[in-house]
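Peer 1: Next come a sequence and a model predicted from it.
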Amino acid sequence: MSLISPALSDALESWLAAQKALKDASQNTLDAYRRDVSRFLAFMADHSGGAHGTAPLARVETRDMRAWMAHERARGLSARSLARALSAVKGFTRWIARREGLEPTAILSTRAPRAKTRLPRPIAPEAARDVLTTVAETAREDWIAARDTAVVTLLYGCGLRISEALSLTGADAPLAETLRITGKGGKERIVPVLPAAREAVDRYTALVPYDIAPASPLFRGARGGKLNPKIIQNAMAQTRALLGLPATATPHALRHSFATHLLSAGGDLRAIQELLGHASLSTTQAYTAVDTARLMEVYEAAHPRANGSSG
């Protein structure tokens, strides 16, 4: 595959810098953008016989886009990953078109492939409770058992992502009645902390053999460093084996379960959206695996016309 021209390479780096400055994109996101757009530009350079500069983007045709997408699928890219790559390509192309007065119609009008929606699979409330009480049995030492219990309790009891739980520091302990969590995209949210979660963290901090300074990670690995999420994933794998739960019972499934169980108990969909830190209500709807009947109940309870109000 061809190397992209210096002009396009410089333009790509300028666009990435703009994404970081304007949208506060994470390094992982920027790396993915760079990889996806670079592959596209290199493919188009090959496809067009090695044309250089930015102008050839305006000459890309629909058949060229189809060829690129077919090439990406042939090398094993899923529909979801290809849609992500196309989004990055469109973002870069739109940016460079504004700067240079190009009209790359074929690129910007290309439709993303449809990806099958993979709804999360929450575990049953009783199974979630069993996880909280059983995960300690997979640990070799009491403090590690207390640590793993504290982490999974935060996932299920507060709806935290595993990265959010492991980003807590010594300054967060003992836990207050609420936690200020910084989630995806730097978005902050306030999460209520259940007494069970506070007690689990208190037990862990009483047993951990390492000094937990305010600026240091709250959850530690066996050698004292920051706890790796894979350790919790492994503990969860052992726990589901003990309990006979399916492979879908992962740490992230506990977050799904938190949301689903709250909604089933009568929780408000928008309030759960805030607790999870979702930008879109539709994301929360899918996330909680809400069935149509339950959605209609929420709708009828909340919608002015549904409950007879004219306001």
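Peer 2: Structure's in. What do you need?
Peer 1: CA only for contacts and neighbour counts going forward, please
Peer 2: OK.
Peer 1: count of neighbours near the nearest residue to Val152 once chain neighbours are set aside?
Peer 2: Closest residue to Val152 apart from its sequence neighbours, by C-alpha to C-alpha, 6 or more residues apart in numbering: Leu132 at 6.6 Å. A count of nearby residues for Leu132, using other C-alpha atoms under 10 Å, gives 19.
Peer 1: ditto for the one 4 residues further on
Peer 2: One way to gauge burial is a neighbour count; for Ala136, by other C-alpha under 10 Å, it gives 21.
Peer 1: List the buried residues in the strand or helix carrying the residue nearest to Val152.
Peer 2: Element membership for Leu132 (DSSP states H and E) is helix 125-134. Residues of helix 125-134 classed as buried: 127-128, 131-132, 134 (neighbour count, 16 or more other C-alpha atoms under 10 Å).
Peer 1: tell me which of those residues is nearest to Gly159?
Peer 2: Set against Gly159, the nearest of these by C-alpha to C-alpha is Ala128 (12.5 Å).
Peer 1: Can you tell me the closest non-neighbouring residue to the closest one?
Peer 2: Leu254 (7.2 Å).
Peer 1: can you check Thr284 too?
Peer 2: Once flanking residues are discounted, Thr284 sits nearest to Gln273: 5.6 Å by C-alpha to C-alpha, 6+ apart.
Peer 1: now Gly221
Peer 2: Per C-alpha to C-alpha, 6+ apart, closest to Gly221 is Leu227, 4.3 Å.
Peer 1: contacting residues for the one you found?
Peer 2: 166, 219-221 (C-alpha atoms under 8 Å, 6 or more residues apart in numbering).
Peer 1: can you tell me how far the residue nearest the centre of the chain sits from Asn28?
Peer 2: The residue lying closest to the centre of the chain (C-alpha atoms, centre = their mean) is Lys184, at 6.8 Å. Note on Lys184: its distance to Asn28, by C-alpha to C-alpha, to the nearest Å, is 12 Å.
Peer 1: Put this next to the first one:
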Amino acid sequence: MNKVKPTDFARSLSNYFFEYLPVQKGLSENTIKSYRDSMSVFLDYCEKERHLKREKLEIQNIDRSLVEDFLSWLEQVKNNSVATRNQRRIALNTFFKYLQYENPEYVLLCQHILSIPNKAGKKQTIRHLPIKAVEEILRQPDLKSRSGRRDFAILSLMYESAARISEIANLCIGDLHFERSGAIVHLRGKGKKFRDVPLIRDISSLLKNYLSEEKHYRPCDKMEPVFCNRDKEKLTRAGISYIFNKYIKSTRSAMPNLLPSKVYPHIFRHSRAMHWLEAGVDLQYIKDLLGHADLSTTEVYAQLNTEMKRKILEEVHPKEHQSSQYPSWTEDKNLMGWLSNFQDTH
């Protein structure tokens, strides 16, 4: 039986996922998974809608119109949002940027695909919680139980450090450095980038006490995870999300009108950034604390803060002082007459 010869597309795709993204680009496992999922959706479309079997797909079978039709299909048939459509496009673009260097003979093809524009959509609002809401969520864990104390440490560290949920899940005990003035947490961010975030004394003491207790139940060497489940295994992103959502539910029960309709773990990160900004922390420093590569990513918080202030000013502005109620200066006959005379004499 003859073996099926791999196509040029299959060879390039394999090298892209197993060599280029993880080794050369050093991307995180989560980012690679996201790119892989987008490519899987594209291949499903090629196979089911265009009858192009993935095992027989050649690079020459792909062109700009195919990718454009795929992006339209995402919106019109799969009912994906514009944001999701753009994310899929970015993921595909990463592959075709790689392909034009890996296979120079397809540079023109790749350039045509890369020229597909991003689609403008409704600007998403960054959601964040007021400090009162964060405080109420932190009151929910039962500090009389060991699991409650662990959960309180998780939630407190998530908020205080503005860490992503994956960064909390991947945290090792050796990443916590305790000092007299507080502690420093060493976070592994996107693209295997690292950053150090200082923690105040209260959070430092909380983590110290938590780890002191944990030593009685499991190994606490430097490479051991900071947070474990009841089986002494590292808490996953899903596990931390479950814990977070559990306390969101209990907060809603205690104070039904306090939280917005949608609350997700990443909202703690947004909330901390906004609270830093409101406290007067410099935007450049917030950028470093959040691990943003570009200041423009952080500036969205400043824009949001300015918009909030404007709305507050509008709400407290006296109704009788609204500009629509001011008499038009053109209706003042004395003023108009003076202006006419002034123009005639000059």
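Peer 2: Yep, that arrived. Since this is a predicted model, take the numbers as computed values, not measurements.
Peer 1: Now the TM-score, please.
Peer 2: In this superposition the chains share a TM-score of 0.80, using TM-score structural alignment, normalised by the length of the first structure; 287 aligned residues with a C-alpha RMSD of 3.0 Å.
Peer 1: who touches stretch 53-70 of the second structure?
Peer 2: 6-10, 42-43, 45-47, 109, 112-113, 116.
Peer 1: burial count for the counterpart of Leu119 of the first structure in the second structure?
Peer 2: When the second structure is aligned by TM-score structural alignment, Leu119 of the first structure is paired with Thr125. Neighbour count of Thr125 of the second structure, defined by other C-alpha under 10 Å: 8.
Peer 1: The one 4 residues further on now?
Peer 2: Using other C-alpha under 10 Å as the criterion, Leu129 of the second structure is surrounded by 20 other residues.
Peer 1: That one and Ala273 touch, don't they?
Peer 2: No: applying C-alpha atoms under 8 Å, one finds Leu129 of the second structure not in contact with Ala273, separated by 10.6 Å.
Peer 1: Between those two, which contacts overlap?
Peer 2: Joint contacts of Leu129 of the second structure and Ala273 (C-alpha under 8 Å, 6+ apart) do not exist.
Peer 1: Please name the nearest non-neighbouring residue to the equivalent of Leu171 of the second structure over in the first structure.
Peer 2: The equivalent of Leu171 of the second structure in the first structure is Leu168 (alignment by TM-score structural alignment). Using C-alpha to C-alpha, 6+ apart and skipping residues adjacent in sequence, the residue nearest Leu168 of the first structure is Leu218, 5.6 Å away.
Peer 1: The one you found against Thr169, yeah?
Peer 2: Yes: assessed by C-alpha under 8 Å, Leu218 of the first structure is found in contact with Thr169 at 4.3 Å.
Peer 1: Those two: who's more crowded?
Peer 2: Legend: neighbour count by other C-alpha under 10 Å for Leu218 of the first structure and Thr169, higher for Leu218 (27 against 17).
Peer 1: got a list of what the aligned partner of the more buried one in the second structure touches?
Peer 2: Using TM-score structural alignment, the equivalent of Leu218 of the first structure in the second structure is Val226. Applying C-alpha under 8 Å, 6+ apart to Val226 of the second structure gives the contacts 171-173, 211, 234.
Peer 1: Could I get the full set of strands for the stretch 151-300 of the second structure?
Peer 2: Taking DSSP state E, counting those that start in this stretch as the criterion, the stretch 151-300 of the second structure carries its strands at 176-179, 182-188, 194-199.
Peer 1: and of those, who's closest to Tyr264 of the second structure?
Peer 2: Shortest distance between Tyr264 of the second structure and these, using C-alpha to C-alpha, is found for strand 182-188: 20.4 Å.
Peer 1: Report how many residues lie close to the corresponding residue of the first structure for Gly189 of the second structure.
Peer 2: Using TM-score structural alignment, the equivalent of Gly189 of the second structure in the first structure is Gly183. Per other C-alpha under 10 Å, the neighbour tally for Gly183 of the first structure reads 16.
Peer 1: surely Arg127 of the second structure meets Phe268?
Peer 2: No: using C-alpha under 8 Å, Arg127 of the second structure is not in contact with Phe268, being 9.5 Å away.
Peer 1: who's in contact with the closest residue to Arg198 of the first structure other than its chain neighbours?
Peer 2: Using C-alpha to C-alpha, 6+ apart and skipping the chain neighbours, the partner closest in space to Arg198 of the first structure is Leu175 (5.6 Å). For Leu175 of the first structure, the contact set (C-alpha under 8 Å, 6+ apart) comprises 193, 198, 201.
Peer 1: list the contacts for the second one?
Peer 2: What it means is Arg198 of the first structure. By C-alpha under 8 Å, 6+ apart, the contact set of Arg198 of the first structure is 174-176.
Peer 1: Out of these, which comes closest to Asn234 of the first structure?
Peer 2: Leu175 (25.4 Å).
Peer 1: Distance check, the residue nearest to Arg198 of the first structure against Thr153 of the first structure.
Peer 2: For Leu175 of the first structure relative to Thr153 of the first structure (C-alpha to C-alpha), the value is 13 Å.
Peer 1: ok, now Ala176 of the first structure?
Peer 2: Per C-alpha to C-alpha, Ala176 of the first structure is found 15 Å from Thr153 of the first structure.
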